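*Asks:* No sequence on hand, only this structure:
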């Protein structure tokens, strides 16, 4: 079929088979959280003493009492079976970056030939999945298969539904037989505890007694949608999640008309369906809209505790992928599925909150007088400056390298945007002036029918990798396909360290007889002056900033992931994670090894896919067109086109020969050697093949071109 006819077919041949059956009131009162085992549900199903014991674990971090496990398991089983669940699974986050699950039935055969529904406390608390095939980075030999999942009571169990039933999912940690973390959740939980232990003593100095402190998070999710018919005709998308070929279409995102534009009906129906499922899972998704690039969209939840937010982020991706298929679409989570237009990120809006509901990064109406806010804000500045490397490492991947530093997200150099108001306050403190400086005020819009609206004292900066946005910091470098657990683990840990150091300094000043206001003022001034090189409120895309950052400010510029990953095992990082019991030296080394391994395998798959598609699809298409042209009577046009096609085909043949050699070489025996070979040799060879292929796409007749083009994939909705 001619590809232009396929465009028409893809645009027309879809139907909405599923319609929203819930009223808005029902979504709030009946749907939200209906598939989540909430505290209230457990309260109704447990005795008061048992519930109080469980509540102490959830709210105060007390050790879990094994004596209540059987009662909780029974309550969980009966609730799940009432919801239609026939199986349960310990749901965990291995070091692959995705999730894993092994399903077990509630039904157990009895001696009389019948079956009973059983689920014990021991089955709830611990399971033993095979750990041999999960990445361990050398922590476990392949033949050492034993691994344990351990129930995480701080993240609620939930029901995942499918067409023929439902499964009870129990969030768990995953560890080896030796007790070392084989997952992303365990270090995250440890980092939350480290933050709590560091911040509570600091709050006591401000006469703010609290029980617990944890980090809170709202993670935006960007993604692309393309027609399913096109996806399966693109081997590169199927194999790698991104297009390895594709000429720039006449129109991309230049008109900027897609951003916040009207959402197409097909897409809006998909979004509504996905949101309803997410509501049932208790995920507080709030925002949906068109993103900048054609075919790109965003969904964003509101704040939750970071552990729960990390679980929910994985569920958001899973639900989006599954639901898209119902509408003849495929959801692409890759950081850069299409060249020449914006890629996708996962902006992590991070803050710290108390069990009393107070946000510690809320500046209030008078931030210049808010000593507690200035103290914690200074701690974040100190943390980011001292640990730029770790923040860059936390978002390092072969996928994200295609996005970082492009004209959408420039965090290869980590810097902080504070905004004009907060920067001026800190500048005034540093100079001894004090006072607020610029006030917010109101914005008049020049028409009597329009109201005056409150104006923030500072603008936003979308080019900053780490930006203060009113009452939180937005870490914009996180990639759209990655788990947020490791970036948030890093952020929790480095802030915990900074808070602990500043707390000791503040204690010393108070012990010397200083009053709180002058002591905090001196501390904020000293901290700001020591670390203000990390503050940058300008254009993060400008080349002048890159030169200034490196040459004048001494900031790190780790341009590729491999530049960053090698520093994960630096002595300062080993000491930091060890100090707070977040990651041992062995656990950290294992993660470094896995990051190298995933980088190598990702690019290796891309390199071999590029070779295969170029050799078996694109080159034959070019040669078939050349053969067709050779049958045309001599003429200026035919001759010129033949020469252009032949030249590009020859370029591609030479580039393909080089790529084949680089794919075979692989660069060495050690995984870090292989990873560097991929970066330094395979990626450039792939790019050379692509350049020649993209030239061919522009001159080969459409009927010969073997794959859907950007023009088709990006604009059929």
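*Replies:* Thanks, I have the structure now. Because the structure is predicted, anything quoted here is derived from the model rather than measured.

*Asks:* Every contact and neighbour count from this point should use C-alpha atoms.
*Replies:* Will do.

*Asks:* wouldn't residue 36 be in contact with residue 159 here?
*Replies:* Yes. Taking contacts as C-alpha atoms under 8 Å, residue 36 lies within contact range of residue 159: 6.5 Å.

*Asks:* where do the contact lists of those two overlap?
*Replies:* Among the neighbours of residue 36, those also in contact with residue 159 (C-alpha atoms under 8 Å, 6 or more residues apart in numbering) are residue 281.

*Asks:* name the element residue 215 belongs to?
*Replies:* Element membership for residue 215, per DSSP states H and E: strand 213-219.

*Asks:* Quick one: residues in contact with that strand.
*Replies:* With C-alpha under 8 Å, 6+ apart as the test, strand 213-219 has contacts from 192-193, 195-196, 199-200, 300-306, 309, 313, 346-355, 492.

*Asks:* Quick check: buried residues in that strand?
*Replies:* Neighbour counts over strand 213-219 (16 or more other C-alpha atoms under 10 Å) mark 213, 214, 215, 216, 217, 218, 219 as buried.

*Asks:* Can you lay out these as CSV showing distance to residue 399?
*Replies:* Shown next, in CSV, are the buried residues of strand 213-219 (distance: C-alpha to C-alpha, whole Å):
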residue, distance to residue 399
213, 34
214, 30
215, 27
216, 26
217, 23
218, 22
219, 19
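
*Asks:* Spatially, what comes nearest to residue 45 if we skip its sequence neighbours?
*Replies:* Using C-alpha to C-alpha, 6 or more residues apart in numbering and skipping the chain neighbours, the partner closest in space to residue 45 is residue 75 (5.9 Å).

*Asks:* Narrow the contacts of strand 213-219 to those in strands?
*Replies:* The strands, defined by DSSP state E, take in 300, 301, 304, 305, 348, 349, 350, 351, 352, 353, 354 from the contacts of strand 213-219.

*Asks:* for these, which one is nearest residue 209?
*Replies:* Nearest to residue 209, judged by C-alpha to C-alpha, of those is residue 354 at 9.6 Å.

*Asks:* Determine the number of other residues adjacent to that closest one.
*Replies:* Look at residue 354: counted by other C-alpha atoms under 10 Å, it has 21 neighbours.

*Asks:* What separation do you get for the closest residue to it other than its chain neighbours and residue 168?
*Replies:* The shortest distance from residue 354 to any non-neighbouring residue, by C-alpha to C-alpha, 6+ apart, is to residue 213 (4.4 Å). Applying C-alpha to C-alpha, to the nearest Å, the value for residue 213 to residue 168 is 29 Å.

*Asks:* alright, now check it against this:
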């Protein structure tokens, strides 16, 4: 059996493969392109493409594809073979630099928010040389950005790459002021923890709601859920362990740094966590991880559910975005140091993040907005919809002492001053973790816990990078004009803490008192997607994204429209699925149960007049009453959908209508149906129940 070290990266055209297969000068020029963004001329591109093709063909590849991430939230690929015909009726295998650098998929059928009309089909994919090509299913996959004929971004990766450049520019400005001349580039790094559910495939195939929507639209709570906390970190079942092993092997071959795996809190729930890597590569890897999870689960007779809330009453699934900032010299800018110089720098970058999260809390909330995540936020270990930051007691006390100009602790006799006095040692694990905090400092990184499990991490990191870039830009503008750097630095940090400390909250985010406290502080509580989306097109947010050249105003409005449209369509699919299940399966099953009770009642009375029939009589009355109520709720849901047909709505009005009217009608229908399930004959219930699904994988 191959060891991990022998297997890792074997399906990736990585640096070691490039060194071995490319001429030295070609390799050097490609490295300049990857690290510095230098233009790669056609002659060099041709050499790289040919070497890439030869390597891929040796590994069994027959096709290549530009692998991109449209606004659907999943990946897209169009496969072309390497074959080129010859004059003698045969073929040769070719792959040109032009084909490597640019592709032309049809752009008309992807979500564009009005950027493209159906008859305007042309779109372009452009190679992202900072993310390695890889082989998947005998196809050479080339990570790319995706844009329209007019140059507008139609994907999630292009703005992410732009945001990485924005924070790089501003962070390097700051570091030069600290005298760090060896630092030429700064990159954000991410380690996204991925939660998911595994259910038995045979059971899944009998649930239309799971098939069409990814979550259960009906289902009563089973006798046992997660109350005993016996699943969390528990022994992994053999079938699940086999899946995890297969998944790890596949991910390692693709260079994905899969590190940690364990059972999560809810029955049938699990987690995979990777090691940190550069943000755009981490984004690619997370998309691959989700795709392979779903594919490999089927090989093992299971289905991987990535919906944020596939089951009511137990934990939903999130994706914890562990974010940090690193330099080309390997320095983590969010790690406290040992000298006044290092700690002043750490505090400045810390304050940049604090300011960014406070100033752009609305954009961070928008970055995780979806119909699925609306079910999850604020319940069962997911953070609330109010964005706040957890720093821990010790670091918060240090910031308080800076703000007030007071000494920190008992050892320092003079007033604490940034850049003059040393920051007390601040070990990475000096504070407890706060699972209710949306944005928590964990020693040398921030853990943003609001993402849903099916989300691409691109949007969140694009927003976060850009917001922090803006803080750093403002800081650099002040410091570059300072007559006394240390004095100005101290005042800048002190002023930032005073103005933005409202975003820091170390308490219980689930406590109702926090909702009231957050409102007093002026923090936003945007509970649903329709609540937060209008902030996307606020003037301050448009200014941020356009000034840093991350999105144009046109692209911002397009994404606003896309997310609203997706929200409404998601709820519509769910509502129509509910109606289909209620009318074709559930109501007939409940009626059949009533008939069974009635037949039993009549048979008993005929066989033994005067015998006690109270069970049957009471059940008939109860189930019949509930069936009548369910029928009315079904009609109510139908009517709420029909109302959309007879009235014109703009996209925001439509989304709000789905959230208030349609969503409420869906909940009303489910409550009654689940109540009947709890009292009826299990054999007559038409679908696998929650107990089957949550405990069905043996």
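*Replies:* Good, I have the coordinates. What you see is a predicted model, and the numbers here were worked out from it, not measured in a lab.

*Asks:* Of the contacts of strand 213-219 of the first structure, select the buried ones using a PyMOL command.
*Replies:* Here is the PyMOL selection string for the buried members of those, based on 16+ other C-alpha under 10 Å:
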select buried, resi 192+193+195+196+199+200+300+301+302+303+304+305+306+309+313+346+347+348+349+350+351+352+353+354+492
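
*Asks:* circling back: export the ones in strands among the contacts of strand 213-219 of the first structure as JSON lines, with columns for distance to residue 550 of the first structure.
*Replies:* Below are those laid out as JSON lines (distance: C-alpha to C-alpha, whole Å):
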{"residue": "300", "distance to residue 550 of the first structure": "34"}
{"residue": "301", "distance to residue 550 of the first structure": "36"}
{"residue": "304", "distance to residue 550 of the first structure": "36"}
{"residue": "305", "distance to residue 550 of the first structure": "36"}
{"residue": "348", "distance to residue 550 of the first structure": "26"}
{"residue": "349", "distance to residue 550 of the first structure": "27"}
{"residue": "350", "distance to residue 550 of the first structure": "27"}
{"residue": "351", "distance to residue 550 of the first structure": "28"}
{"residue": "352", "distance to residue 550 of the first structure": "31"}
{"residue": "353", "distance to residue 550 of the first structure": "34"}
{"residue": "354", "distance to residue 550 of the first structure": "38"}
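
*Asks:* out of those, who's nearest residue 660 of the first structure?
*Replies:* Distance to residue 660 of the first structure across those (C-alpha to C-alpha) is lowest for residue 348, with 39.4 Å.

*Asks:* what residue of the second structure takes the place of residue 303 of the first structure?
*Replies:* Per TM-score structural alignment, the equivalent position to residue 303 of the first structure in the second structure is residue 276.

*Asks:* same question, residue 570 of the first structure
*Replies:* Correspondence of residue 570 of the first structure to the second structure, assessed by TM-score structural alignment: residue 538.

*Asks:* Repeat that for residue 129 of the first structure.
*Replies:* Superposed on the second structure with TM-score structural alignment, residue 129 of the first structure falls opposite residue 105.

*Asks:* distance of the closest residue in space to residue 320 of the second structure that isn't next to it in sequence from residue 273 of the second structure?
*Replies:* Using C-alpha to C-alpha, 6+ apart and skipping the chain neighbours, the partner closest in space to residue 320 of the second structure is residue 449 (4.5 Å). Residue 449 of the second structure is 13 Å from residue 273 of the second structure, where distance means C-alpha to C-alpha.

*Asks:* Residue 192 of the second structure too?
*Replies:* Computed as C-alpha to C-alpha, the residue 192 of the second structure to residue 273 of the second structure distance reads 6 Å.

*Asks:* again, but for residue 38 of the second structure
*Replies:* Distance, residue 38 of the second structure to residue 273 of the second structure, by C-alpha to C-alpha: 33 Å.

*Asks:* same check, this time on residue 280 of the second structure
*Replies:* Distance, residue 280 of the second structure to residue 273 of the second structure, using C-alpha to C-alpha: 17 Å.

*Asks:* Okay, strands next: where are they in the stretch 51-200 of the second structure?
*Replies:* 63-67, 79-81, 83-85, 91-93, 102-103, 123-127, 134-136, 139-148, 186-200 (DSSP state E, counting those that start in this stretch).

*Asks:* Run the chain-centre distance for the fifth one.
*Replies:* The offset between the C-alpha centroid of strand 102-103 of the second structure and the centroid of the whole chain comes to 27 Å, using C-alpha atoms, centre = their mean, to the nearest Å.

*Asks:* Next: stretch 52-67 of the second structure.
*Replies:* Distance, stretch centre to chain centre, for stretch 52-67 of the second structure: 30 Å (C-alpha atoms, centre = their mean).

*Asks:* Stretch 403-418 of the first structure too?
*Replies:* 15 Å.

*Asks:* Check stretch 620-639 of the second structure too.
*Replies:* 38 Å.

*Asks:* In the first structure, what range does it match?
*Replies:* With TM-score structural alignment as the criterion, stretch 620-639 of the second structure aligns to 642-661.

*Asks:* post-alignment, the matching stretch versus the second structure, mean distance?
*Replies:* On superposition with the second structure, the mean distance recorded for stretch 642-661 of the first structure (mean C-alpha distance after the TM-score superposition for the first structure) is 0.8 Å.

*Asks:* Tell me the spacing between residue 408 of the first structure and residue 241 of the first structure.
*Replies:* Distance, residue 408 of the first structure to residue 241 of the first structure, using C-alpha to C-alpha: 20 Å.

*Asks:* and if you look at residue 346 of the first structure?
*Replies:* Distance, residue 346 of the first structure to residue 241 of the first structure, by C-alpha to C-alpha: 16 Å.

*Asks:* Give the aligned equivalent of residue 168 of the first structure in the second structure.
*Replies:* Counting by TM-score structural alignment, residue 168 of the first structure corresponds to residue 140 in the second structure.

*Asks:* And for the aligned partner of residue 294 of the second structure in the first structure, the neighbour number?
*Replies:* Taking TM-score structural alignment, residue 294 of the second structure has residue 321 as its aligned residue in the first structure. Residues lying near residue 321 of the first structure (other C-alpha under 10 Å) number 19.

*Asks:* So residue 321 of the first structure lies in a helix, does it not?
*Replies:* Yes. The assignment for residue 321 of the first structure by DSSP: H, G, I helix; E, B strand; the rest coil puts it in a helix.
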